[in-house]
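Chemist: I would like the atomic coordinates for the input below:
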Amino acid sequence: MKKITYLLILFTVSFAFSQQQQYNLGFESGTPSGTLANWTTFENPSPSAEIITNPDPDGVNTSATTQVLKLIATQNSACYAGTINLHGTLGTWQLDAGVTSNLTLSMKVNKSIAGKVGIKFANATNGTVFEISDNQGLVTTLNEWVNLTWNISGFNAGDNVNIDQVVVFIDFTCGGANRTSDVQLLVDDITWGANKLTDPATCTDGVMNGSETGIDCGGNCAPCAGQEPLVAAPTPPARDAADVVSIYSGAYTNVTLDELPTIWSQLGNFSVMQIEGNDTWKITGCEFIGIVTNYTNGVNLTNMEKMHIDYWTPDTNPIGVKIVNTVDGGEAIAPLGTTVTGSWQSIEVDMSSFAALPNKTKITQLLIDPSAPSLLYIDNFYFYKVATASSESFTDSKVNMYPNPTNNIVNITSIENIDSVSVVNVLGQTVMNKLVNSKDFTLDISELNSGQYFLNLNSNGLKVVKKLIKN
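Modeler: Next up is the predicted model:
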């Protein structure tokens, strides 16, 4: 009896980190599955993904408060388009062929068109444990929650180790008829049993895993220094609506875009993320991103004098912006100058740089085009014309700056309200941006190196440049 007890203790200790667990991905706030950054979508054009409150409580999912994963694939998305969690974000597990609960997987779905939902497990080295896309996932009841169950007992034993990824194929049409429309899939309660090997990745485990872009930083963790912006892009000045054609900015009314990104864009992933509460485009592996305004009349940039774009990148590849008129024909590309890494760059391009396209009345496409794959953060992408100066225009004589030279602090006073200020070094690099919205303010330049700088003071679309010496 003592020997049996001892063996049971040894068995328990040996499998302390391999205990049977019932997994349920419910997408609730604060859980690994409910963290959108833990998921990515595939394939160009990548489906959209968001986690929302159940918009259609019915069928097998009647809760009006539960969170669900919403996926939308376009008609032209790949036949195998879907979503996958990032490595490590759900922990790791192993299936046990001797445990009944490990041999099936179930999922609640709500689908807008008839067709098959597919499922797949992959391990930490990208090995496929199983992939099922047959009629077990066929949905014929539309726009209502139903339950799907797959028999996963035929899993690949050789790859049944350190499983850490769940793949959902939204509308698996490979080998069958092409998709005839866009498709929406709502997902909830992905459930299976398995031996738990490790817990989900955290921001303190000393390993780059999950959604992290560095060791315990990036993704869901604190941003990695030098790899992603810690602050939002500068806020643009107020302008009359008639003076702006905004593609993307929270400061203005944006034009309606028919495609973002386009099916022919060459990039890794496109998403909208928040930085200090400000929506910002994040584009990974960007060779170029295409944007379509509309193919009927496009947007008219004839009267615009400047193009503005804010970018942040850790890469040094040169970046250009292309505008295209597919109605009348023609295109032109303008470079954004020497790429500066690790800080927001507010770029102003004179529209004369697009001289290769004289007819700018119907701009249907725009492209942001690095010379090599790059990680880009984009905000405040718009075209504008400079406001007509009044008799009380913003001029150098109406701005006072002191002391100059200075060691740390410079005081600025103005008759006109100043919207923002940027500090530029002699190499043309922007080393500081600050939103002001005041006539009087101070600027702390203590962290800048000694030397000569230029202060760009912006007021209602006008600019005054002051030279500043840092001791």
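Chemist: please make it C-alpha for all contacts and neighbour counts, starting now.
Modeler: Will do.
Chemist: and Val13, which helix or strand is it part of?
Modeler: Val13 belongs to helix 2-14 when assigned by DSSP states H and E.
Chemist: for that helix, buried residues please.
Modeler: Residues of helix 2-14 include none that count as buried (16 or more other C-alpha atoms under 10 Å).
Chemist: another sequence for comparison is provided below:
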Amino acid sequence: MKKLFTLSLMMLFIASIAHAQTVPLDFESSSVVYTFTNFDGGDASVINNPYPTGINPSAKVGQMIKNTGQHWAGSLIVLENAIDFSLGKTFKMKVYSPKVGAKVLLKVENNSDPNLFFEKEVATTLANEWEELVFDYGAINSGQSYQKIVIIFELGTVGDGSADFTYLFDDIILEEGAIVADDAPTTPAPTPPSYDASKVISIFSDAFTDIDGTNFNPYWDFYQTTVGSIEAVEGNEMVKLRTLNFHGFELAQDVNAAGMKYMHIDVWTANETSLDIYPICQTTGEKK
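Modeler: Next up is the predicted model:
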């Protein structure tokens, strides 16, 4: 989706409708300690994203190394509160696998009784590329309490700790409703008006040269539920903001927009009723 911006230092998007979730786990917040409990040869940790490409340009991701041990080697993380499955029964998780067909088990478990659990297994379809896997939890007994999330790669196969048994995962999200394809535009954004390039400051556009170094997926606050990614419609790139409550773009350099009066942005939404957009200046604060 083509977008043009004429703005100063930052951009803040706020949607008037936030979609309630008990997760995501996106590993971005510097104020949260993500504590993994590894078992039987699994070794999970948070690392800098070594492949910030495609659908996952985020800075931090989870890494799972499956070492020699049991074939069920993996890791778990205990959430602050039990998962509220009345809000949705569809889990999504971004995965970067070294091979096609690697089985990924996503399991939820009671905090004190391991016999109370529900799990689904999905196989990867891409190698050495980020993809989003979908786990159907429609059959879960939501009357039980589940506070642990367990991740096991390639259940049934003993790992060896090599690159062939090293996986990345990110953006574990519980979504509302049944499993359906993400609402998204099927045609690209309209071609922007013909402007003199010397009079345009372009942040994200296929029509003009963008300024360098913009961070399109910064993490500003623990309460941010937005998951951002860069995707394409008919070869035209767009920034996709899912489960939006607020989100920002951070410019790598100061931009002098003195004398400019207009901001151009193409927006497509399936369900929001309003969108507030704020350019932010470090010295004067927000400007609506």
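Chemist: please state their TM-score.
Modeler: Once superposed, chain against chain, the TM-score is 0.48 (TM-score structural alignment, normalised by the length of structure 2); 154 aligned residues with a C-alpha RMSD of 2.5 Å.
Chemist: which helices and strands does the helix or strand that the helix holding Val13 of structure 1 is followed by pack with?
Modeler: Counting by DSSP H and E, the next helix or strand C-terminal to helix 2-14 of structure 1 is strand 19-25. If you count contacts as 3 or more C-alpha pairs under 8 Å, 6 or more residues apart in numbering; DSSP states H and E, strand 19-25 of structure 1 packs onto strand 183-198.
Chemist: show me what the strand it packs on is packed up against.
Modeler: Helices and strands touching strand 183-198 of structure 1, as assessed by 3+ C-alpha pairs under 8 Å, 6+ apart, comprise strand 19-25, strand 67-73, strand 92-94, strand 104-111.
Chemist: and the angle for the helix holding Val13 of structure 1 with strand 19-25?
Modeler: Helix 2-14 of structure 1 and strand 19-25 meet at an angle of 30 degrees, taking axes from the mean of the first three to the mean of the last three C-alpha atoms, to 10 degrees as the criterion.
Chemist: residues making contact with helix 2-14 of structure 1?
Modeler: Around helix 2-14 of structure 1, nothing counts as a contact under C-alpha atoms under 8 Å, 6 or more residues apart in numbering.
Chemist: quick revisit: redo the helices and strands packed on strand 183-198 of structure 1 as JSON lines? Include distance to Gln184 of structure 1.
Modeler: Formatted as JSON lines, these follow (distance: least, C-alpha to C-alpha, whole Å):
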{"stretch": "strand 19-25", "distance to Gln184 of structure 1": "19"}
{"stretch": "strand 67-73", "distance to Gln184 of structure 1": "4"}
{"stretch": "strand 92-94", "distance to Gln184 of structure 1": "29"}
{"stretch": "strand 104-111", "distance to Gln184 of structure 1": "6"}
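Chemist: turn the ones you listed into TSV, columns for mean neighbour count and distance to Thr191 of structure 1.
Modeler: Below are these laid out as TSV (neighbours: other C-alpha atoms under 10 Å; distance: least, C-alpha to C-alpha, whole Å):
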stretch	mean neighbour count	distance to Thr191 of structure 1
strand 19-25	16	4
strand 67-73	23	14
strand 92-94	24	13
strand 104-111	21	5
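Chemist: out of those strands, flag the one nearest Leu462 of structure 1.
Modeler: strand 67-73 (42.9 Å; C-alpha to C-alpha).
Chemist: helix or strand for the closest residue to Ala44 of structure 2 other than its chain neighbours, which one?
Modeler: Once flanking residues are discounted, Ala44 of structure 2 sits nearest to Met64: 4.3 Å by C-alpha to C-alpha, 6 or more residues apart in numbering. Met64 of structure 2 is part of strand 60-66, with elements assigned from DSSP H and E.
Chemist: going by neighbour count, which residues in the helix or strand immediately after that strand in the chain are buried?
Modeler: Sequence-wise, the next helix or strand downstream of strand 60-66 of structure 2 (DSSP H and E) is strand 74-78. The neighbour-count check on strand 74-78 of structure 2 (16+ other C-alpha under 10 Å) flags Gly74, Ser75, Leu76, Ile77, Val78 as buried.
Chemist: distance to Gly285 of structure 2 added to those residues, as JSON lines?
Modeler: Shown next, in JSON lines, are the buried residues of strand 74-78 of structure 2 (distance: C-alpha to C-alpha, whole Å):
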{"residue": "Gly74", "distance to Gly285 of structure 2": "46"}
{"residue": "Ser75", "distance to Gly285 of structure 2": "43"}
{"residue": "Leu76", "distance to Gly285 of structure 2": "41"}
{"residue": "Ile77", "distance to Gly285 of structure 2": "38"}
{"residue": "Val78", "distance to Gly285 of structure 2": "38"}
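Chemist: check contacts around the residue nearest to Ala44 of structure 2.
Modeler: Gly42, Asp43, Ala44, Ser45, Gly74, Ser75, Thr166, Tyr167, Leu168, Phe169.
Chemist: at 7 Å instead, please
Modeler: Gly42, Asp43, Ala44, Ser45, Thr166, Tyr167, Leu168 (C-alpha atoms under 7 Å, 6 or more residues apart in numbering).
Chemist: looking at these, which are in strands?
Modeler: Gly42, Asp43, Ala44, Ser45, Thr166, Tyr167, Leu168 (DSSP state E).
Chemist: and which of the residues you listed is nearest Gly285 of structure 2?
Modeler: Taking these together and measuring to Gly285 of structure 2 by C-alpha to C-alpha, the closest member is Ser45, at 36.6 Å.
Chemist: is it true that the closest one touches Val61?
Modeler: No: contact criterion C-alpha atoms under 7 Å: Ser45 of structure 2 and Val61 do not qualify, at 8.4 Å.
Chemist: ok, these two, which is more surrounded?
Modeler: Val61 (25 against 17; other C-alpha atoms under 10 Å).
Chemist: surely Ala44 of structure 2 meets Phe36?
Modeler: Yes: here Ala44 of structure 2 reaches Phe36: they are 6.4 Å apart, a contact under C-alpha under 7 Å.
Chemist: any residues in contact with both of these two?
Modeler: Ser75.
Chemist: the two: who's more crowded?
Modeler: Each of Ala44 of structure 2 and Phe36 has its neighbours counted (other C-alpha under 10 Å); Ala44 has more, 25 against 18.
Chemist: what sits against that one?
Modeler: Going by C-alpha under 7 Å, 6+ apart, Ala44 of structure 2 touches Phe36, Asn38, Gly62, Gln63, Met64, Ile65, Ser75.
Chemist: cheers, nothing more for now.
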